[in-house]
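S.K.: What would the 3D arrangement of this be:
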Amino acid sequence: MARIPKSGRRIMEVLEDSEYPLSELRERTGMSERTLRFAMNELKEKGMVVEGFDFRDMRRKTFRLAGRKI
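M.R.: Below you'll find the model as predicted:
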């Protein structure tokens, strides 16, 4: 299995509950925006996190664990 950094594991823990936009993930994880974006990019590249849209505001991206329907 691919190595996942501590920040990536923390994001995955938060995403077990629901689907969230980056702003909410930043609040829930306490990570800086830079750290969060770096970890999210790694998780997306590894196919562990999927990017979607908030249908109430299509400008906002949301993220969820891959293979999980919410």
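
S.K.: From now on I want contacts and neighbour counts done on CA atoms only, so please keep to that.
M.R.: Fine.

S.K.: Tell me where the longest strand sits in this protein.
M.R.: Identified as the longest strand of the chain according to DSSP state E is strand 57-65.

S.K.: tell me which residues of that one are tucked away?
M.R.: 62-65 (16 or more other C-alpha atoms under 10 Å).

S.K.: Out of those, which is nearest to residue 39?
M.R.: The closest of the buried residues of strand 57-65 to residue 39 turns out to be residue 63 (C-alpha to C-alpha; 12.3 Å).

S.K.: want to put them side by side, so please do this one too:
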Amino acid sequence: MQAINSVNKVRLPPSSQRVLALLEDGESRTFKQVTQEIDISPRTVRYAIKKLKENGMIIEKFNFRDARQVLYQIKDVLTAEEAQKAAA
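M.R.: Sure, this is the predicted structure:
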């Protein structure tokens, strides 16, 4: 059974819900960090991230520490940071 996200009424698989819950703390994480922290197979995490990106719930950011890796972050966190920078 898939839960419905209350924000935009999207059905998310359980794996996407776990990835989203992990990223809700506002920290950016690499793919490897996500797979290690929620202990789901990499293939399932890849699918979960794909679904979250399709629904516009997370974004990919450039990783300045290691350009070979991408950072994932919840979209709302980024907009809040941009709002703070604009207000300053």
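
S.K.: now what about the TM-score between them?
M.R.: With the length set by TM-score structural alignment, normalised by the length of structure 1, the two chains reach a TM-score of 0.93; 70 aligned residues with a C-alpha RMSD of 1.1 Å.

S.K.: mind checking which helix or strand the residue opposite residue 14 of structure 1 in structure 2 once aligned is in?
M.R.: The alignment partner of residue 14 of structure 1 in structure 2, by TM-score structural alignment, is residue 22. Assigned by DSSP states H and E, residue 22 of structure 2 belongs to helix 14-23.

S.K.: What number of residues are in the vicinity of the match of residue 14 of structure 1?
M.R.: By the criterion of other C-alpha atoms under 10 Å, residue 22 of structure 2 has 18 neighbours.

S.K.: What of the one 5 residues further on?
M.R.: Other residues near residue 27 of structure 2 number 12, with proximity taken as other C-alpha under 10 Å.

S.K.: which one is it nearest to, not counting chain neighbours?
M.R.: residue 73 (6.7 Å; C-alpha to C-alpha, 6 or more residues apart in numbering).

S.K.: Quick one: residues in contact with stretch 44-61 of structure 1.
M.R.: 2, 21-22, 40, 43, 62-66 (C-alpha atoms under 8 Å, 6 or more residues apart in numbering).

S.K.: which residues does the alignment partner in structure 1 of the residue nearest to residue 27 of structure 2 contact?
M.R.: By TM-score structural alignment, residue 73 of structure 2 lines up with residue 64 in structure 1. By C-alpha under 8 Å, 6+ apart, residue 64 of structure 1 lies in contact with 15-16, 18-20, 49-52.
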